[in-house]
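Chemist: Quick one: sequence and predicted model below, then my questions.
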Amino acid sequence: MFVERIALDEPVDALVRLKNAVDRAKRSSSVQFPIVFVRREEEEPLLSQLMRGGRGGEVRLRLYLTLRMQATRHPYVLRQKTARGLAAMLNLPADTGPRQINAALKWLESKRLIRREFEPGKIPHITLLRPDGTGEEWGARFERRYVTLPIELWANGWILKLNGRSLAVYLALRELTGGTGQNGEVMAGHRKTQYGMSNDTWTRATKELEDLGLLTMSSEVYGDDDLRMRVRKRYRLKALADIGSPSW
């Protein structure tokens, strides 16, 4: 009789909870974020702010993206989301995880990305606000262009596999390349500054994504007699639907 072996560190319970959340959300393809969430011209985008702070930033980023995945319809209110349940979904320790979730929710509220409504004896409702820090309700204005994250990020558990910097850079690369494509995309220097991430963060994260098989990079030389020769990288993201689940 064949028995499937499960790695000891595979987050089985968290993966089941994530899959159930995806099923309840009834999403079939992707989750959208406005461009301004990922990059800005003159101020730091919220994406780079979210991922900062080591483990705390990682929890904030995973939590926010996961809340957004679950909020599918206006007015984007999530009910019955306990700190303990959210901690279990994100594979956080049972003893300290709820405290980490509450700290992350407080931070998200301070940045006007969410609003919580408290009633005595009841679990607070969480309302997802616009991802631009204005505090406006989602749907007050509509964007023409979005960055999308594939639903497999949650359904296959990649949201738990990627650390905070890799997750943030993955989202930035989704914006740069328009998702996936055979040709990929190159990035000008000023474009990178709009993402608000350091060169060290970018270098480490792209190497991690490459090692995981999510990204391929190649070098190109451009320029001519009138333009100094330069080397730039071309980034190509692979479709998560084609890769399947990560190894643990």
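Modeler: Structure's in. What do you need?
Chemist: Only C-alpha atoms from now on, for both contacts and neighbour counts.
Modeler: Noted.
Chemist: In the protein, spot the helix with the most residues.
Modeler: Across the chain, the longest stretch assigned as helix under DSSP state H is helix 55-70.
Chemist: neighbouring contacts of that one?
Modeler: Counting contacts by Cα atoms under 8 Å, 6 or more residues apart in numbering, the residues outside helix 55-70 that touch it are 21-22, 24-25, 31, 47, 50-52, 78, 86, 90, 100-101, 104-105, 107-108, 128, 154, 159-160, 163-165, 168.
Chemist: And stretch 123-142, by the same measure?
Modeler: Residues beyond stretch 123-142 that count as contacts (Cα under 8 Å, 6+ apart) turn out to be 33-34, 36-37, 46, 67-68, 71, 74-82, 111-118.
Chemist: The protein: strands as residue ranges?
Modeler: In order along the chain, the chain carries the following strands (DSSP state E): 30-34, 77-78, 114-117, 125-128, 146-150, 185-186, 215-224, 227-237.
Chemist: Reformat those strands as a markdown table; add mean neighbour count and distance to Asp200.
Modeler: Below are those laid out as a markdown table (neighbours: other Cα atoms under 10 Å; distance: least, Cα to Cα, whole Å):
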| stretch | mean neighbour count | distance to Asp200 |
| --- | --- | --- |
| strand 30-34 | 17 | 25 |
| strand 77-78 | 18 | 36 |
| strand 114-117 | 18 | 30 |
| strand 125-128 | 22 | 31 |
| strand 146-150 | 19 | 23 |
| strand 185-186 | 18 | 18 |
| strand 215-224 | 13 | 16 |
| strand 227-237 | 15 | 15 |
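Chemist: take the one below as the second:
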Amino acid sequence: MQYPAQEWALLLGYGSKPAGVRRVQEALRWLNNEAFVEIRRKPGAPSAVHLLSDSGNGRPYQPPGIAFKRLKNKGSSRAERDEHLYVQLPAGLWTNGWIMELSGAAIVMYLVLLHEQRGDEKKQIWLSPRIGRELYDLSDETRRKGLHELAKEGLIQVSRRALHQGMFADAVRTRYVYELSPGTLGRLRAGSIFSQPDPFAALS
């Protein structure tokens, strides 16, 4: 990709003001420094931006589906394949207004649960506080807040699952498990601005 910073600023809605151009330039420098892109500068021409792996390892970008399938066909280990594991978000997250109504904690927890699901839509997911902190760098508060909001909105189902049956009946241990309800994103969220009458409908 090779576009002037002014064009990126216009595309992102910043207009042509210097402050918007600076934000684009700062963002590109950060992405370059963190090895998400490689910026190649050419005298007298806009810098070329080359996508790198979204893992930040500095390797060239590969479409995840193609890379995952290639490694699977080669018989590579699960760890090698999981580097290219990706999730697809239902279009309703945007078209039905959920993206504007859910908190950041709820959105990140939805992404985490999708990742833990590993493509198995019927999988019951258990997410311990330790995994949340060590694997996803989530605070306990963010994890709890996000899961509570997702359950309240009907985006996940919460249930208890028995872990261990001891010698006595009262020694059963349980833990909360979560199941995604992706169909919920297919409807308009109650109270969303998308579900309100169109104020301009009478003028058409």
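Modeler: In hand now; what should we look at? The model shown is predicted, which means the values in this text are computed figures rather than measured ones.
Chemist: ok and the longest helix of structure 1 relative to strand 30-34, angle-wise?
Modeler: Interaxial angle of helix 55-70 of structure 1 relative to strand 30-34 (axes from the mean of the first three to the mean of the last three Cα atoms, to 10 degrees): 110 degrees.
Chemist: Please work out which residues of structure 2 line up with helix 55-70 of structure 1.
Modeler: The alignment of helix 55-70 of structure 1 onto structure 2 (TM-score structural alignment) finds no residues at all.
Chemist: hmm, back to that, generate a PyMOL selection restricted to the buried entries among the contacts of helix 55-70 of structure 1.
Modeler: Under the burial definition 16 or more other Cα atoms under 10 Å, those of these that qualify are selected in PyMOL by:
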select buried, resi 21+22+31+47+50+51+52+78+86+90+100+101+104+105+107+108+128+154+159+160+163+164+165+168
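Chemist: Filter the contacts of helix 55-70 of structure 1 down to the ones in helices?
Modeler: In this view, the contacts of helix 55-70 of structure 1 that belong to helices under DSSP H are 21-22, 24-25, 47, 50-51, 86, 100-101, 104-105, 107-108, 154, 159-160, 164-165, 168.
Chemist: relative to strand 146-150, how tilted is the longest helix of structure 1?
Modeler: Helix 55-70 of structure 1 and strand 146-150 are oriented at 90 degrees to each other (the same axes, to 10 degrees).
Chemist: roughly how far is helix 55-70 of structure 1 from the heart of the chain?
Modeler: On the basis of Cα atoms, centre = their mean, to the nearest Å, helix 55-70 of structure 1 sits 7 Å off its chain's mean C-alpha point.
Chemist: What residues of that helix count as buried?
Modeler: The neighbour-count check on helix 55-70 of structure 1 (16+ other Cα under 10 Å) flags 56-64, 66-70 as buried.
Chemist: ok, now which ones touch the spatially most central residue of structure 2?
Modeler: In structure 2, the residue lying closest to the centroid (Cα atoms, centre = their mean) is Leu111, at 4.5 Å. Taking Cα under 8 Å, 6+ apart as the contact definition, Leu111 of structure 2 lies against Val87.
Chemist: likewise Asp120 of structure 2?
Modeler: In this structure, Asp120 of structure 2 makes contact with no residue, judged by Cα under 8 Å, 6+ apart.
Chemist: And it, how close does it get to Leu113 of structure 2?
Modeler: In this structure, Asp120 of structure 2 and Leu113 of structure 2 are separated by 11 Å, where distance is defined by Cα to Cα, to the nearest Å.
Chemist: For Lys122 of structure 2, which non-adjacent residue is spatially closest?
Modeler: By the measure of Cα to Cα, 6 or more residues apart in numbering, the closest residue to Lys122 of structure 2 outside its immediate chain neighbours is Glu179, 7.1 Å from it.
Chemist: That neighbour pairs with which position in structure 1?
Modeler: Alignment of Glu179 of structure 2 against structure 1 is given by TM-score structural alignment, with Arg236 as its counterpart.
Chemist: Same check on Gln124 of structure 2?
Modeler: Under the alignment defined by TM-score structural alignment, Gln124 of structure 2 is paired with Gly184 of structure 1.
Chemist: Lys111 of structure 1 corresponds to which position in structure 2?
Modeler: Residue correspondence, TM-score structural alignment: Lys111 of structure 1 in this structure matches Glu34 in structure 2.
Chemist: Just give the number of residues close to its match.
Modeler: Applying other Cα atoms under 10 Å, we find 14 residues neighbouring Glu34 of structure 2.
Chemist: how close does it sit to Ser53 of structure 2?
Modeler: Glu34 of structure 2 is 11 Å from Ser53 of structure 2, by Cα to Cα.
Chemist: So for those two, which residues contact both of them?
Modeler: Shared contacts of Glu34 of structure 2 and Ser53, counting by Cα under 8 Å, 6+ apart, come down to nothing at all.
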